[in-house]
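J.: Predicted model, plus sequence, below.
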Amino acid sequence: MRSDYANSKPRRQQRGNLKKPQPPKRPPLLLFLMVLVVVAGFGYFLWTLKNGSPAPVTQEPVKVVIPEKTSPKKDPNALPPKPKEEWTYQQELENKQVEVDLPEKSNQPTRPYQMQCGSFRKESQAQEMKAVIAFQGLEAQVRKIDGNSGVWYKVVLGPYQSKRKAETDRHELQRAGLNGCMIWFWES
């Protein structure tokens, strides 16, 4: 049995509700009584705490004993007396002589540094990079090198006496967008 809901006629709506209205539900009486008993018990508990039985009052006079001059008892929580400071290293150092061995300047290279920013087959490309470097306020040279693979035009900066100065210039070129500059020992 197939029913086609798209082509079916709408049903007539019934006017009015045929069901009888339900009377409103009452809360359960047993639950109400249990809550009332618990609240009353809690109230009684608080009342007994507040109005607890008073301590028995004694009518006997209180005897106060004032001890005669006796040595005071030490407090078990008291701190010990502050120790006397004794420093001896000042007197020891006044008469000492310190000897320091300075290493020879073996860490420092004997040759200065150079920075190479490019190597090109065409001299025009090398001159173009030299101009870009000049706009950054640095001076570069283009060197013609005859190698095993032909003629190369290298763009170099330097000589630098310290690697730190070469690094500073390299960072300046990196901020300008020229990446790939390498720092080498100077070769003439």
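T.: Received, thanks. Numbering: from 1, shown residues only.

J.: use CA for all of it now, contacts and neighbours both
T.: Fine.

J.: for the protein, what spans make up the strands?
T.: Counting by DSSP state E, one finds strands in the chain at the ranges 113-120, 141-147, 150-160, 182-185.

J.: got those as a markdown table, with distance to Gln174 and mean neighbour count columns?
T.: As requested, the strands of the chain are exported to a markdown table (distance: least, C-alpha to C-alpha, whole Å; neighbours: other C-alpha atoms under 10 Å):
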| stretch | distance to Gln174 | mean neighbour count |
| --- | --- | --- |
| strand 113-120 | 11 | 20 |
| strand 141-147 | 18 | 14 |
| strand 150-160 | 14 | 19 |
| strand 182-185 | 11 | 16 |
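
J.: would you list those strands in JSON lines and tack on distance to Lys130?
T.: Below are the strands of the chain laid out as JSON lines (distance: least, C-alpha to C-alpha, whole Å):
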{"stretch": "strand 113-120", "distance to Lys130": "9"}
{"stretch": "strand 141-147", "distance to Lys130": "7"}
{"stretch": "strand 150-160", "distance to Lys130": "7"}
{"stretch": "strand 182-185", "distance to Lys130": "15"}
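
J.: And here is the other one:
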Amino acid sequence: MPQKDYVKAARPKTNAANRRPARSNAKAAAQAPAKPWLLLIVTFVLISGFVYFLWFLNQQPATTAPTVKPPAKTVKKDELPAKPTEEPYQYIKELENKEVKVDVTEQQQSSGPYQMQCGSFREQQQAETMKAQIAFAGFTSEVRRTDGERGVWYRVVLGPYESKRQATADRNRLRQQNINTCQIWNWS
């Protein structure tokens, strides 16, 4: 079934009297050849004018701007001092045969082992949860009960460590597992 053109069907039909008369083909054909000739003539005039302009520029004598000489300045030469015959500094020769003594003091080792506390809770269940998280990270910890002035606390503690460097290394591995609450204490 052919498609119906609804747009064309909705337009009102115009009367033959209201239509504008169409141009005659003879008149349109007579005007068409005049435009390309006019365009060719304008193009030719522009190109010839450009060529003449270039030729005119080539024929002009080159004019130079008058040169103004700056006032003459007296140039003073920097005279270098005479080269010394002997090296004025003797420290190179002196240091070759000299022995340097340095006092080395040994660093004091911190006293006592270190421990790392990862949490302090009021309820033992919370401390056991933290201990399990640390166990999943691969470390052994313990829950210590502490009776203080403010009541009972359950602390999750790792250690003891012989050096602070070992404790710091373990704390960094726990931080990689998103356990960021650990603090290192000197346990003495």
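T.: Arrived safely. Just so you know, these numbers come straight off a predicted model, no measurement behind them.

J.: so what number do they get for TM-score?
T.: Remark: TM-score between the superposed chains equals 0.56 [TM-score structural alignment, normalised by the length of the first structure]; 142 aligned residues with a C-alpha RMSD of 3.9 Å.

J.: that older thread, looking at the strands of the first structure, spot the one closest to Leu173 of the first structure.
T.: Smallest distance to Leu173 of the first structure across these (C-alpha to C-alpha): 9.4 Å, for strand 113-120.

J.: Identify all contacting residues around the closest one.
T.: With C-alpha atoms under 8 Å, 6 or more residues apart in numbering as the test, strand 113-120 of the first structure has contacts from 126, 129, 152-163, 166, 170, 180-187.

J.: returning to that earlier point: which one of the strands of the first structure lies closest to Tyr44 of the first structure?
T.: For these, proximity to Tyr44 of the first structure was assessed by C-alpha to C-alpha; strand 182-185 is nearest, at 88.8 Å.

J.: The closest one against the second structure, how far on average?
T.: For strand 182-185 of the first structure, the mean deviation from the second structure after alignment is 2.0 Å (mean C-alpha distance after the TM-score superposition for the first structure).

J.: related to what we said a few turns ago, out of the strands of the first structure, which comes closest to Thr48 of the first structure?
T.: Set against Thr48 of the first structure and scored by C-alpha to C-alpha, the strands of the first structure come closest in strand 182-185, at 88.8 Å.

J.: From the rest of the structure, what touches the closest one?
T.: With C-alpha under 8 Å, 6+ apart as the test, strand 182-185 of the first structure has contacts from 111-117, 163, 166-167.

J.: what's the farthest-apart pair in those?
T.: Spatial extent of the contacts of strand 182-185 of the first structure (C-alpha to C-alpha) is set by the pair Arg111 and Cys117 at 19.4 Å.

J.: so how far is Gln116 of the first structure from Cys181 of the first structure?
T.: 5 Å (C-alpha to C-alpha, to the nearest Å).

J.: Let me fix that, I meant to ask about Thr168 of the first structure.
T.: Distance, Thr168 of the first structure to Gln116 of the first structure, using C-alpha to C-alpha: 14 Å.
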